[in-house]
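> what follows is a predicted structure for the sequence shown.
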Amino acid sequence: MLREFAMPDVGEGLTEAEVVTWNVAAGDVVTVNQVLCEIETAKAAVELPSPYAGTVGKLLVEPGQVVAVGSPIISIETAEAAAPAVEEDTGAKIGEVGKDGRVANLVGYGARPGAVTRRPRRGTTPPPAPPTPAPVQQSHSAATSRRESGFTAISPGGAGAGAAAGAVPLAKPPVRKLARDLGVDLRSVTPSGPGGVITRDDVQSHVVTPAAPAAVAAVGGVRREPIRGIRKHTAAAMVSSAFTAPHVTEFLAVDVTATMALRDRLRATREYAEVKLTPLAFVAKAVCLAARRTPELNARWDEAAGEIVYFDRMQLGIAAATPRGLIVPNVRDADTLTLRELAAALGELTATARAGRTSPADMAGGTFTITNVGVFGVDTGTPILNPGEAGILAVGAIKPTPWVVDGELAVRTVCQLALSFDHRLVDGEQGSRFLADVGALLTDPGLALTW
């Protein structure tokens, strides 16, 4: 039987992926879970295993081609009795729709239809399920139900009136705010979401791009590359963050002479002999300790729910420059790790990222980010928040600098820190206290024993 294998959703609700290389060719015999190809999503490179055993019939896409999730990428001739490699009680194979309407993928199934509901507001009864989009002449109860479900029905004379005739498109409040920030008239947007919902991608696709200047004679050649993969995801995330969260950045110069001396002493001990102990490990430890005293920096603004979410564990993101672009993998539960464990985790994270093997799951769920611009010899910068996080700390170059000590001029080892935070949930006092605590710990690491 000739079976087609569709591009699966490898996690995080991604809608497309690029086929980087094929590991098989037409006529090859493959086994279940044998790697067919390497794909690159907007977040990471992933190896795609075969769900069938059989003979490759045809490769349906070329290397370098971007494919939508659910589109066939390869056909495999299997025996009649061949069983799918990934199967639940729905009987669906990877990329196929099961009996319950969900699409099977490498990391499980999506939510069951109707299973996702909003938590009821405190002191009220749960709101009714949002109805199917109705004609413009809707009842008062239907409009109320939509508002309670987290969507806003757009009136006939307002945004969304330009959608399909007789339909009332929906848009969540964050999407409507994004449209206002970007100057997009929702009446001109065609909704693509389930049930006629206007999505964030719908709005961003309607951003008016300034007309290109008239062509002039170019001196030398030019090179053009398509915007896709990690670069495309990073650009969208940074634009969204810049226009959603009100950024505030504060700067602090820190004398880290004592910390660098401590690092030299620890590196000479047997316990740290096989661990690469970098200044970043000390910064990470200081960030985790400071966040305990100022938990607003380890939090998230939930616009849709109207809540601030505080985390009791820190999922520490480390911005890493890789050949594929900027990614931010996380050190899980970083606040529970010792200095040695943090150093080892950072070393493993960096090696995995540079090899292009960071999985989408390792980049999800971050709560605070550190970006080390000092490795490029840069003193400081104004970092943009990783979307959804309350703060990001930029660490500048560590170098000898003239410094006043006890009224005398001396040469000390100094580093510049820059903290950007979301002013919706972090006030200036809280941001300043957090940054001062990080600086104090790096100036005198012995303070950690007193906190």
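Looks like it arrived, so ask away. This one's a predicted model, so the numbers in the text were calculated from it and none came from an experiment.
> every contact and neighbour count from this point should use C-alpha atoms.
Will do.
> against which helices or strands is the strand or helix carrying residue 176 packed?
According to DSSP states H and E, residue 176 maps onto helix 173-182. Using 3 or more C-alpha pairs under 8 Å, 6 or more residues apart in numbering; DSSP states H and E as the contact test, the elements touching helix 173-182 are helix 200-204, helix 229-244.
> and these, which is most packed in?
Ranked by mean neighbour count, these are led by helix 200-204 with a mean of 18 (mean count of other C-alpha atoms under 10 Å).
> show me where the stretch 301-450 of the chain has strands.
Secondary structure of the stretch 301-450 of the chain, counting by DSSP state E, counting those that start in this stretch: strands at 307-310, 316-322, 325-327, 330-331, 368-372, 391-395, 399-405, 408-422.
> in a markdown table, list these along with distance to residue 40 and mean neighbour count.
Converted to a markdown table, those look like this (distance: least, C-alpha to C-alpha, whole Å; neighbours: other C-alpha atoms under 10 Å):
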| stretch | distance to residue 40 | mean neighbour count |
| --- | --- | --- |
| strand 307-310 | 31 | 13 |
| strand 316-322 | 13 | 21 |
| strand 325-327 | 12 | 19 |
| strand 330-331 | 19 | 24 |
| strand 368-372 | 23 | 24 |
| strand 391-395 | 26 | 26 |
| strand 399-405 | 38 | 13 |
| strand 408-422 | 30 | 20 |
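> tabulate these in a markdown table, adding columns for distance to residue 338.
Putting these into a markdown table (distance: least, C-alpha to C-alpha, whole Å) gives the following:
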| stretch | distance to residue 338 |
| --- | --- |
| strand 307-310 | 23 |
| strand 316-322 | 14 |
| strand 325-327 | 25 |
| strand 330-331 | 12 |
| strand 368-372 | 18 |
| strand 391-395 | 20 |
| strand 399-405 | 26 |
| strand 408-422 | 23 |
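> ok, second structure coming up, stack it against the first:
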Amino acid sequence: MLKVFNLPDLGEGLTESELLSWKIAVGDTVAVNDVLAEVETAKAVVELSSPFDGTIAELHGEPGAVIQVGAPIISFDLPGAGPDKTDNAPASDAGSSSLPDGRVPTLVGYGAAVEGAGRPARRARAGRPAAPDPVTAAQPSGSPSSVPVPAGATATLTAERPRSTPPVRKLARDLGVNIALLAGSGAGGVVTREDVAAAADGARPASASPSGTDTLTEAAAGGVRTLGGRPRTEEEPIRSVRKATAAAMTSSAFTAPHVTEFLTVDVTESVELLQEVRQRRDFRELKLTPLTLVARAACLALERTPELNARWDGDGGRIIRQNYVNLGIAAATPRGLMVPNLKDAQDLDLRSLAIRLAELTEVAREGKLTPEQLSGGTFTLTNVGVFGVDAGTPIINPGEAGILAIGQVRRMPWEYRDEIALRQVMTLSLSFDHRLVDGEQGSRFLADVGAVLARPGMALALF
């Protein structure tokens, strides 16, 4: 029986996913929870697992294609007789008939551990020769499409993704290079940035500008230099994280009336505290930064100003105050701006915050953030200081009441004990939703955070 598997909603009503790579090929035999493909949503890169035991009959799409939720992605040849059928039911129900042993399919993630797991075994199907291994991938052309690959097409899809890192795979997608066709020059055959750049340079034809003239480069323009030696204009599709970020920020900026307040604080005592704490045996292996202290101070201050930890429900005509803190940390990742959050941060002491922040940062850098880590935030911190920036007017993360930007710590002249001295100074920028937070409450929150950073011992008196 032929069973068409439609792309499921991978979380929170997402409407599409970009197909990054296939982990199987036509003719492969797969079992429930075998990984079929790697797809990228606006939330995370996830592995799509098989809901069936069966044989891969057809792959609907090429790497780089954007597949709509509910559109066909894979056709299975399942044991047993019956008419062709499209899987339009929930995945757990649709696959139950093929699971006599009661296993539950896991569509997203790693699925059940299977001894000797690896790439599914391939067998030749009746009437067709076994596909070579590895097979070559068709290079996507034009804009991304979710149109199924026509039956009988000569182009086939890659069975395994070559070894590389997330930033290299992103670079390949940005430059229009099919990474599946590259032989890696790195250790163990890993595809490197240099491999991708070389392929892009070798494959890039002379392109035309909208006016019909050739794209100018330094050589073609008789010495006119372009930035980085790149063409004068380049294009990339708006999709995945960038598309979701643009939609979310536009909605937030034009829905929530933003107010931003600034406070410059002498944080010399906090800097000295960090230096002292780092010497303690139980902190020696941890990365303690000003962000760690601000995170702790923000959690304390939110107890005194719960309005900053609330949510506006316009449809329900209510304000929802959340008596817990899922602390969002804006992070620049290989996939773009992401805001994972630390669940129940109000329960974490300084050491626990340092550990959890380090873990979250590492996962974000590896591009392995999960939808669960990226959802449910109640208040956000963004550390613009790591880029050498003093202050800004951050846009509130949708669904939250406020966001606090942390500026760089600068050594500068400051009034101290009626004299001018060189002190460590930081600027805090708080944006809040004026529907939920009045100026009094926003100012009090900012003052509380500043008081803890200026004199960490004040935490004992204020909270």
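Great, that's in hand. Predicted model only: the values in this text are computed from it and were never measured.
> quick one on the thing from earlier: in the helix holding residue 176 of the first structure, what counts as buried?
For helix 173-182 of the first structure, the buried set under the neighbour-count rule, 16 or more other C-alpha atoms under 10 Å, comprises 174, 175, 176, 178, 179, 182.
> distance check, the fifth one against residue 444 of the first structure.
Yep, that's residue 179 of the first structure we're talking about. 47 Å (C-alpha to C-alpha, to the nearest Å).
> and if you look at the third one?
The spacing between residue 176 of the first structure and residue 444 of the first structure, counted by C-alpha to C-alpha, is 47 Å.
> residue 281 of the first structure in helix, strand or coil?
helix (DSSP: H, G, I helix; E, B strand; the rest coil).
> got it, and residue 265 of the first structure?
From three-state DSSP, the assignment for residue 265 of the first structure is helix.
> that one maps to what in the second structure?
The pairwise alignment with the second structure assigns residue 265 of the first structure to residue 276, based on TM-score structural alignment.
> again with residue 231 of the first structure
Per TM-score structural alignment, residue 231 of the first structure is aligned with residue 242.
> what residues are up against its match?
Contacts for residue 242 of the second structure were tallied using C-alpha atoms under 8 Å, 6 or more residues apart in numbering; they are 336, 337.
> how about residue 293 of the first structure?
Here residue 293 of the first structure is in contact with residue 434 (C-alpha under 8 Å, 6+ apart).
> tell me the spacing between the alignment partner in the second structure of it and residue 267 of the second structure.
Alignment note (TM-score structural alignment): residue 293 of the first structure maps to residue 304 of the second structure. Here residue 304 of the second structure is placed at a distance of 21 Å from residue 267 of the second structure (C-alpha to C-alpha).
> and residue 329 of the second structure, by the same measure?
For residue 329 of the second structure, the distance to residue 267 of the second structure - C-alpha to C-alpha - is 21 Å.
> repeat that for residue 417 of the second structure.
On the measure of C-alpha to C-alpha, residue 417 of the second structure and residue 267 of the second structure end up 15 Å apart.
> neighbour count winner among the two?
Neighbour comparison, residue 417 of the second structure and residue 267: the larger count goes to residue 267, with 25 against 7 (by other C-alpha atoms under 10 Å).
> does the more buried one touch residue 427 like I think?
No: with contacts counted by C-alpha atoms under 8 Å, residue 267 of the second structure stays clear of residue 427, the gap being 9.6 Å.
> got any residues that touch both of those two?
residue 409.
> ok so residue 57 of the first structure is a strand residue?
Yes: counting by three-state DSSP, residue 57 of the first structure is part of a strand.
> that one against residue 78, yeah?
No: using C-alpha under 8 Å, residue 57 of the first structure is not in contact with residue 78, being 9.7 Å away.
> mutual contacts of the two, please.
With C-alpha under 8 Å, 6+ apart as the test, residue 57 of the first structure and residue 78 both reach residue 2.
> where exactly do the helices run in the first structure?
140-148, 173-182, 200-204, 229-244, 257-267, 279-293, 339-354, 428-443 (DSSP state H).
> now tabulate these in JSON lines and tack on distance to residue 13 of the first structure.
Output for the helices of the first structure, formatted as JSON lines (distance: least, C-alpha to C-alpha, whole Å):
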{"stretch": "helix 140-148", "distance to residue 13 of the first structure": "23"}
{"stretch": "helix 173-182", "distance to residue 13 of the first structure": "17"}
{"stretch": "helix 200-204", "distance to residue 13 of the first structure": "13"}
{"stretch": "helix 229-244", "distance to residue 13 of the first structure": "13"}
{"stretch": "helix 257-267", "distance to residue 13 of the first structure": "42"}
{"stretch": "helix 279-293", "distance to residue 13 of the first structure": "30"}
{"stretch": "helix 339-354", "distance to residue 13 of the first structure": "21"}
{"stretch": "helix 428-443", "distance to residue 13 of the first structure": "33"}
